[in-house]
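**Student:** Kindly generate the corresponding structure for this input.
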Amino acid sequence: MKHGIAAALAALTLAACGSGQPPAGSPPHHTADGYQNLYPFHQPGLGDILRWRWEEWTGPEVVQRPERIPRVQPDLAWLATNRSTASYTWLGHASGLLQLGGQNVLIDPIFSERVSPVQWLGPRRYLPVPATLAQLPRIDTVLISHNHFDHLDRDSIDALLAQPGGQPQFVVPLGIDAWLRDRGATRVNALDWWQSADLGGLQYTATPAQHWSKRSLSDTNETLWAGWAVKGQGKTVWYSGDTGYQQALFTDIGRRLGTIDLALLPVGAYLPRWFMASQHVDPLQSVQMFRDVKARQAVGIHWGVFALASEAVDAPLDDLPAARRQLGVSEQAFRLLPLGGTLRLP
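**Tutor:** Down below sits the predicted model:
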């Protein structure tokens, strides 16, 4: 992949330095200057980034074939009136609209052209958004997993703050609340791992993830990262957030949450493994994660739109089926939705 400077901006979202030791009596993932993972974690430094970039610049060109990725027009009329059917609509990358308990929940919204500190440079969309924010039903709650630019997008947040009918409720990991309030958000719930908030008839619970945070050159791990469990309408939907693979972590999450009706699991941005393994699962690990938490079904996300790693944006179309075959999981159990597609839960 020869992205040049644009790829270097993507690398800023994927590497950092470590944190201090936690103060006495604090949770183990708290540190003197922020947060850390529950399990050993390698956070790549500048040398790792330069090695990754050198391998890309000197290696074979990655052929991007976004035309392979299935796309459908979202059923906007149905989404606008739906208040009874639990559903998930994939809006690209990690963004999705969850409809549960009569609420419209938007997850890690990215409607911008690029995932970058600026919109004139950085990783650019290979596929357009399937629906604009104005075309979606009014959003009740916004879930944010962490502060990387491909999950927390300034322009998308500003548009949500200005939506007709008033601001949505934001549910975020610790520390991101300050960023939101600086932008004018007034309805913010910031949660630590395993804390919950009951809003609009739904329960939101932050779950641990094996990842990190960074939005500038000087704020490494100052805000928390998380996955999210949303419970309501007799169902549990779990979004893992970005995460490396840790079996003990996922089996514990599955045990604590109980029956997970739908898991939203990342299947993209995973190569090269020597660089990405600590922070992003690959498709095989994602299918294993699905088995670890014992979810009833899963949808693969975090792929298909932005080239943030060394595999092609369409690679999960081949690598996820191979992973399912290897682990004996059916396509019905762990699927890829077309961009704009909706899964209605029974």
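**Student:** C-alpha only now, for contacts and for neighbours.
**Tutor:** OK.
**Student:** for the stretch 1-150 of the chain, what spans make up the strands?
**Tutor:** Secondary structure of the stretch 1-150 of the chain, counting by DSSP state E, counting those that start in this stretch: strands at 30-31, 34-35, 87-92, 95-100, 103-107, 141-143.
**Student:** Tell me which of the ones you listed sits nearest to residue 262.
**Tutor:** strand 87-92 (9.1 Å; C-alpha to C-alpha).
**Student:** Taking strand 103-107 as reference, get the angle to that closest one.
**Tutor:** Inter-element angle recorded for strand 87-92 and strand 103-107: 30 degrees (by axes from the mean of the first three to the mean of the last three C-alpha atoms, to 10 degrees).
**Student:** I'd like the structure of this one too, to check against the first:
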Amino acid sequence: MRSTRRGLLIGLSSLAAAAATLVTARARAARFYDGPLSDHFDGTVFRDPHGAAPKSIGDLVRWWGTRGGEPWPDRAPSPFVDRPPPRVEGTGLRIAYVGHASFLVQTAGHNLLIDPVWSERASPFGFVGPKRVNDPGIPFDDLPPIDTVLVSHGHYDHLDVDTLSRLAAAHRPRVITPLGNDAVMAAHDPEIGAEAYDWHDRVELAPGLAVTLVPLRHWSARGVLDRNKTLWAGFVLETPAGRIYHVSDSGYGDGFRFREARDRYGPFRLAILPIGAYEPRWFMRDQHMDPAEAVQAFQDCGAELALAHHHGTFKLTDEAIDAPVRDLAAACRAAEIGADVFRVLRPGEVWAL
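**Tutor:** All right, here's what the predicted structure looks like:
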């Protein structure tokens, strides 16, 4: 029995190694974008001139060698399930939390998904990698007709090609994404048909509805050797209900990017801000805000209201499953911000403005 188990483990390890080798080889040869040079593209890779380079492979090995962090439950189901209406017309704004970084935004008779992930794992593999501990807050078959999808960057917990293929087959939405990510999607499924844009590009979606891609302090990769070969972005949504500033993943740094968004694209009615995946700080500080920094970003961008995301679904880092919400509450109390101003939803919950 012991030798059989050892053989099974060796076989699984060999399979994982072969799969990793294939992903690495594809990443080495991949070139996702070929366009003019800019202050954030050198002809091969993207960078944030106000940001920091991603951690090295050595740092990653160091973290993996010491990590473990707080354990998560295998399941943490939400008691909520949303079954949204077909449309929300006029100046109404309905935001449903699907989970992790995924939202359904309904306004102006338009249905828009942000970073949709319905897959069980945020991983290139179906058998290993971060596995969701709660179901999507909206069953896929209960989605209303989807007009537009926004995909912020290439990390697997944001760009889920299997979900995008399902959406393409069922809804044929317009897909808006930063430069290079369209090539990633097309390589998986040409039917996805994404449109790629640069920072500060503004895209009309419908009468009274537009989106602008805005810089954030982050990075991108889907393998070991394709770092920063695709661009990342946040989104400013212009809606009849007011402007929404959506921050996907971002470090805080000195707060420059949030003040820049306020000055260039504000005022904002709502900021959607990440609060999770922040421990250990020595590794995560440059790419993910902690809850106290999310509160500071909220103040910097000048939004009236805030909504949290990027927590409670996939264990990506070392903090406990409830730490982001608990730490956000403490940071809001310290800043005298009410829970009705900076809100936290569970998958399937809705905020109607």
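**Student:** could you redo the strands of the stretch 1-150 of structure 1 as CSV and give each row mean neighbour count and distance to residue 125 of structure 1?
**Tutor:** Output for these, formatted as CSV (neighbours: other C-alpha atoms under 10 Å; distance: least, C-alpha to C-alpha, whole Å):
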stretch, mean neighbour count, distance to residue 125 of structure 1
strand 30-31, 21, 35
strand 34-35, 23, 31
strand 87-92, 25, 10
strand 95-100, 23, 13
strand 103-107, 24, 18
strand 141-143, 23, 22
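**Student:** Which of those strands sits closest to residue 329 of structure 1?
**Tutor:** Each of those was scored for nearness to residue 329 of structure 1 using C-alpha to C-alpha, and the closest is strand 87-92 (20.7 Å).
**Student:** In structure 2, which residue range corresponds to the closest one?
**Tutor:** Strand 87-92 of structure 1 corresponds to residues 94-99 in structure 2, going by TM-score structural alignment.
**Student:** Check the mean deviation of that stretch from structure 1.
**Tutor:** Compared with structure 1 after fitting, stretch 94-99 of structure 2 has a mean deviation of 0.7 Å; criterion: mean C-alpha distance after the TM-score superposition for structure 1.
**Student:** For that stretch, what is the distance to the chain centroid?
**Tutor:** Taking C-alpha atoms, centre = their mean, to the nearest Å, the mean C-alpha location of stretch 94-99 of structure 2 is offset from the chain mean by 14 Å.
**Student:** I'd like to know which of the strands of the stretch 1-150 of structure 1 lies nearest to residue 232 of structure 1.
**Tutor:** Nearest to residue 232 of structure 1, of all the strands of the stretch 1-150 of structure 1, is strand 95-100, at 6.5 Å by C-alpha to C-alpha.
**Student:** Alignment lookup: residue 225 of structure 1 to structure 2.
**Tutor:** Aligned by TM-score structural alignment, residue 225 of structure 1 pairs with residue 232 of structure 2.
**Student:** what's that match in contact with, if anything?
**Tutor:** Neighbouring residues of residue 232 of structure 2 by C-alpha atoms under 8 Å, 6 or more residues apart in numbering: 152-154, 178-179, 215-216, 218-220.
**Student:** Tabulate those (JSON lines), appending neighbour count and distance to residue 313 of structure 2.
**Tutor:** Shown next, in JSON lines, are these (neighbours: other C-alpha atoms under 10 Å; distance: C-alpha to C-alpha, whole Å):
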{"residue": "152", "neighbour count": "26", "distance to residue 313 of structure 2": "18"}
{"residue": "153", "neighbour count": "27", "distance to residue 313 of structure 2": "18"}
{"residue": "154", "neighbour count": "27", "distance to residue 313 of structure 2": "18"}
{"residue": "178", "neighbour count": "25", "distance to residue 313 of structure 2": "25"}
{"residue": "179", "neighbour count": "23", "distance to residue 313 of structure 2": "27"}
{"residue": "215", "neighbour count": "23", "distance to residue 313 of structure 2": "25"}
{"residue": "216", "neighbour count": "25", "distance to residue 313 of structure 2": "23"}
{"residue": "218", "neighbour count": "24", "distance to residue 313 of structure 2": "21"}
{"residue": "219", "neighbour count": "27", "distance to residue 313 of structure 2": "21"}
{"residue": "220", "neighbour count": "21", "distance to residue 313 of structure 2": "21"}
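**Student:** Closest to residue 56 of structure 2 out of the residues you listed?
**Tutor:** Of all the contacts of residue 232 of structure 2, residue 56 of structure 2 sits closest to residue 219, with 12.4 Å by C-alpha to C-alpha.
**Student:** separation between the closest residue to the closest one other than its chain neighbours and residue 256 of structure 2?
**Tutor:** Once flanking residues are discounted, residue 219 of structure 2 sits nearest to residue 228: 5.8 Å by C-alpha to C-alpha, 6 or more residues apart in numbering. Residue 228 of structure 2 is 21 Å from residue 256 of structure 2, where distance means C-alpha to C-alpha, to the nearest Å.
**Student:** So which of the two has more stuff around it?
**Tutor:** Applying other C-alpha atoms under 10 Å to residue 228 of structure 2 and residue 256 shows that residue 228 carries more neighbours, namely 22 against 17.
**Student:** Run through the residues that contact that one.
**Tutor:** Residue 228 of structure 2 makes contact with 45-47, 219-221, according to C-alpha under 8 Å, 6+ apart.
**Student:** Nearest to residue 57 of structure 2 among the residues you listed?
**Tutor:** Minimum distance to residue 57 of structure 2 across these is 12.5 Å, recorded for residue 221 (C-alpha to C-alpha).
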